[in-house]
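> What shape does this take:
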Amino acid sequence: MPYVNIKVTREGVTKEQKAELIKGTTDLLVRVLGKDPKTTFVLIDEVDMDNWGIMGMPTTDYRKLGSGD
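Next comes the predicted model:
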């Protein structure tokens, strides 16, 4: 029973994009590990950029440096 947790910054990921991530992740587990899609769970967490850090600072501050995407 695979459980995959995808975390992305909250920046307007669409319903369609989330559906594609869920399907693609499930398909990958089926193809590579032979897992049953009926028991494969994918959870997408959207995290506020102030709650996501990189290089010792919140993502919002990091991106102000022009170093982030």
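
> use CA for all of it now, contacts and neighbours both
OK.

> Just give me the longest helix of the chain.
helix 15-33 (DSSP state H).

> Please work out how many residues are found near the residue nearest to Asp48 when sequence neighbours are not counted.
Nearest residue to Asp48 in three dimensions, chain neighbours excluded: Arg10, at 5.2 Å (C-alpha to C-alpha, 6 or more residues apart in numbering). Neighbourhood size, Arg10 [other C-alpha atoms under 10 Å]: 13.

> mind listing what's buried in the helix or strand containing Ile44?
Element membership of Ile44 [criterion: DSSP states H and E] is strand 41-47. Buried residues in strand 41-47, defined by neighbour count with 16 or more other C-alpha atoms under 10 Å: none.

> Also this sequence, please, to line up against the first:
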Amino acid sequence: MPYINIKVTDENVTKEQKQQLIAGATRLVVEVLNKNPATTHVVIDEVHIDNWGVKGKQYSELINSQN
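All right, here's what the predicted structure looks like:
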């Protein structure tokens, strides 16, 4: 039973985009690992940009400094 966890920042990811991520991740596991899509679970966690870090800084600070 594959379990796939996708984490993205909470920046307006649409329901349609989430569905594409779920379908694509499932398809990849089926194609690469020959797993059953009926038992492949995908969870998407949306992380607030204050709780996401890159380059040693909060992502919220980096995008705010670009504006």
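
> For the residue nearest to Asp48 of structure 1, give its distance to Leu29 of structure 1.
Computed as C-alpha to C-alpha, to the nearest Å, the Arg10 of structure 1 to Leu29 of structure 1 distance reads 25 Å.

> Map the residue nearest to Asp48 of structure 1 across to structure 2 for me.
Counting by TM-score structural alignment, Arg10 of structure 1 lines up with Asp10 in structure 2.

> still on that earlier bit, list the buried residues in the longest helix of structure 1.
Leu21, Ile22, Thr25, Thr26, Asp27, Leu29.

> Include distance to Lys35 of structure 1 when you put those into CSV, please.
Shown next, in CSV, are these (distance: C-alpha to C-alpha, whole Å):
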residue, distance to Lys35 of structure 1
Leu21, 17
Ile22, 14
Thr25, 11
Thr26, 8
Asp27, 9
Leu29, 6
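
> Among those, which one sits closest to Asp50 of structure 1?
Leu21 (23.4 Å; C-alpha to C-alpha).

> need the contact list for the closest one.
The contact partners of Leu21 of structure 1, by C-alpha atoms under 8 Å, 6 or more residues apart in numbering, come to none.

> same deal with Thr40 of structure 2?
With C-alpha under 8 Å, 6+ apart, Thr40 of structure 2 has these contacts: Met1, Pro2, Tyr3, Ile4, Thr26.
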